[in-house]
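1. only geometry, no sequence info:
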């Protein structure tokens, strides 16, 4: 796998990696062809697992490397990581206030963003998962874009581990959109299309992130931390609360632990 990706430039590597993560979203959405109803415990467990993967990736794949790159920084080792992390959270917070969206377990009365009451539930659910996927795509793109600045085979393996981990957690995200829509009576085909559509933003965000850092090396630690801050904001503001609001707190918490462990193992073992 590593040898295959070494044949491409970092921007194309990021694009190919996020085609995989998009495909995993689509695979999760295919569950609508097997069932019409959604098991709430399963959904909450999958959301918790996704949160664990995102938390682990935020440190091992993003913040940790950003701090290492800043060891010789004139502004201090901590400054790029802290600044980028905060800006990432502010960025997603701003989108959260503007983009109409609805969490998978929420009622229409809990829809957020600008004038959400005038939009369909299906559209709001897709926008919610799309909001999750923006920082994930950026993270993958930035990780691969860093390779343009003297990356090694080991750092390429680390970027691939990040893409693999995010791809795995995209499976429940695709299901989290498609299954509720199917349960409300939407056709299997439409439910699937809405579910997989939410992953389309990741290749776009990845290419933008890869291009930005591939040609502006001083931005790299800030960019890595920016992606980490964006993901942590999504996890704490939406993923964890959404996984626990129906009462399955223990299941969601343990699933988060397993997701964290899996991503940690992938990053440490491969990266």
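-> That came in fine, so what should we check first? Values in this document were obtained by computation on a predicted structure and should not be read as measured data.
2. going forward, measure contacts between C-alpha atoms and count neighbours the same way
-> Fine.
3. going along the chain, name the helices of the stretch 51-200 of the chain.
-> Along the stretch 51-200 of the chain, counting by DSSP state H, counting those that start in this stretch, helices occupy 64-69, 78-98, 121-145, 153-183, 188-197.
4. second structure follows, compare the two:
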């Protein structure tokens, strides 16, 4: 059923996948036009489900193929896995140190004053920068298909994109709704909410091109993407899904997401 997808250019597949994730960000931002409040339980379960998908994908779609590729290249497999994984986490830790993901005290306090434009720009830039590793992870997952390694998985790459897309829905809402609450128009709130996802298609294409044309980097790139994914899940996704008190619901949703991704990647890959 996926033969026609396998025949497509991996770079094009990565682009299409991240256009989907960008669309999910826009969908989340569109809740600013609704008069109804978004169901917090639904959003928390969606966020946790996406976290489970991303954890499973970090191993089966990224780390495991990277380890196998290192072995085929004659490199001790734990070296690129360790270096790449830790660098992915360290990179996001440094980003998070200078641009916290969503800090309402910093970005939304006194947003109506003369610094409002500066605060809004910083917020959008922060979210955008955090989306770069997600786009790179998708690009790497699709780009590795061109190398025709036996451990590469189209279903795993697709599932990773779906998981990140689901995670982007509440993320888009988390930007647009506070901006609207602080007096920005609905259209501008939506615009700033969805624009943060625009960087994912760009970074995905870069990631796919890099791994296709620089094959020795594949194990490191896959491990880097896995480390970035785990950092996002541990730092943002899990705490964000439980901060409103829906701990059990979020925990079970995360486990279900993990199982779904495992089935997709192991059974169908």
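-> Happy to help now that I have it. What you are looking at is a predicted structure, and each value in this text was computed from that prediction instead of being measured.
5. which of the helices of the stretch 51-200 of structure 1 is buried the deepest?
-> Most buried of those by mean neighbour count (mean count of other CA atoms under 10 Å) is helix 121-145; its value is a mean of 27.
6. how close does that one sit to structure 2?
-> With mean CA distance after the TM-score superposition for structure 1, helix 121-145 of structure 1 departs from structure 2 by a mean of 2.6 Å once superposed.
7. next one: that helix to chain centre, how far?
-> How far helix 121-145 of structure 1 lies from its chain's middle: 6 Å, per CA atoms, centre = their mean, to the nearest Å.
8. what angle do that helix and helix 78-98 make?
-> Interaxial angle of helix 121-145 of structure 1 relative to helix 78-98 (axes from the mean of the first three to the mean of the last three CA atoms, to 10 degrees): 160 degrees.
9. which secondary structure elements does helix 121-145 of structure 1 contact?
-> Applying 3 or more CA pairs under 8 Å, 6 or more residues apart in numbering; DSSP states H and E, one finds that helix 121-145 of structure 1 contacts helix 10-29, helix 78-98, helix 153-183, helix 188-197, helix 201-214, helix 220-234.
10. which of these sits closest to residue 65 of structure 1?
-> helix 220-234 (7.5 Å; CA to CA).
11. which residues in structure 2 does the closest one match up with?
-> For helix 220-234 of structure 1, the aligned range in structure 2 is residues 218-232, judged by TM-score structural alignment.
12. what sits against the counterpart of residue 176 of structure 1 in structure 2?
-> Correspondence of residue 176 of structure 1 to structure 2, assessed by TM-score structural alignment: residue 174. Listed by CA atoms under 8 Å, 6 or more residues apart in numbering, the contact partners of residue 174 of structure 2 are 29, 193.
13. cool, and the one 4 residues further on?
-> With CA under 8 Å, 6+ apart as the criterion, the residues that contact residue 178 of structure 2 are residue 108.
14. identify the residues contacting stretch 242-255 of structure 2?
-> Contacts of stretch 242-255 of structure 2 (CA under 8 Å, 6+ apart): 40-41, 44-53, 238, 241.
15. which of these count as buried?
-> Among the contacts of stretch 242-255 of structure 2, those classed as buried by 16 or more other CA atoms under 10 Å are 41, 44-53, 238, 241.
16. for those residues, which one is nearest residue 7 of structure 2?
-> Nearest to residue 7 of structure 2, judged by CA to CA, of those is residue 53 at 25.4 Å.
17. so which of the helices and strands packed on helix 121-145 of structure 1 comes closest to residue 270 of structure 1?
-> Closest among those, using CA to CA: helix 153-183, at 5.6 Å.
18. using CSV, lay out the buried ones among the contacts of stretch 242-255 of structure 2 together with secondary structure.
-> CSV is the format used below for those (DSSP: H, G, I helix; E, B strand; the rest coil):
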residue, secondary structure
41, helix
44, helix
45, helix
46, helix
47, helix
48, helix
49, helix
50, helix
51, helix
52, helix
53, helix
238, helix
241, helix
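19. tabulate those (JSON lines), appending distance to residue 83 of structure 2.
-> Below are those laid out as JSON lines (distance: CA to CA, whole Å):
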{"residue": "41", "distance to residue 83 of structure 2": "37"}
{"residue": "44", "distance to residue 83 of structure 2": "32"}
{"residue": "45", "distance to residue 83 of structure 2": "33"}
{"residue": "46", "distance to residue 83 of structure 2": "31"}
{"residue": "47", "distance to residue 83 of structure 2": "28"}
{"residue": "48", "distance to residue 83 of structure 2": "27"}
{"residue": "49", "distance to residue 83 of structure 2": "28"}
{"residue": "50", "distance to residue 83 of structure 2": "25"}
{"residue": "51", "distance to residue 83 of structure 2": "23"}
{"residue": "52", "distance to residue 83 of structure 2": "24"}
{"residue": "53", "distance to residue 83 of structure 2": "23"}
{"residue": "238", "distance to residue 83 of structure 2": "24"}
{"residue": "241", "distance to residue 83 of structure 2": "29"}
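20. right, I'll call it a day here.
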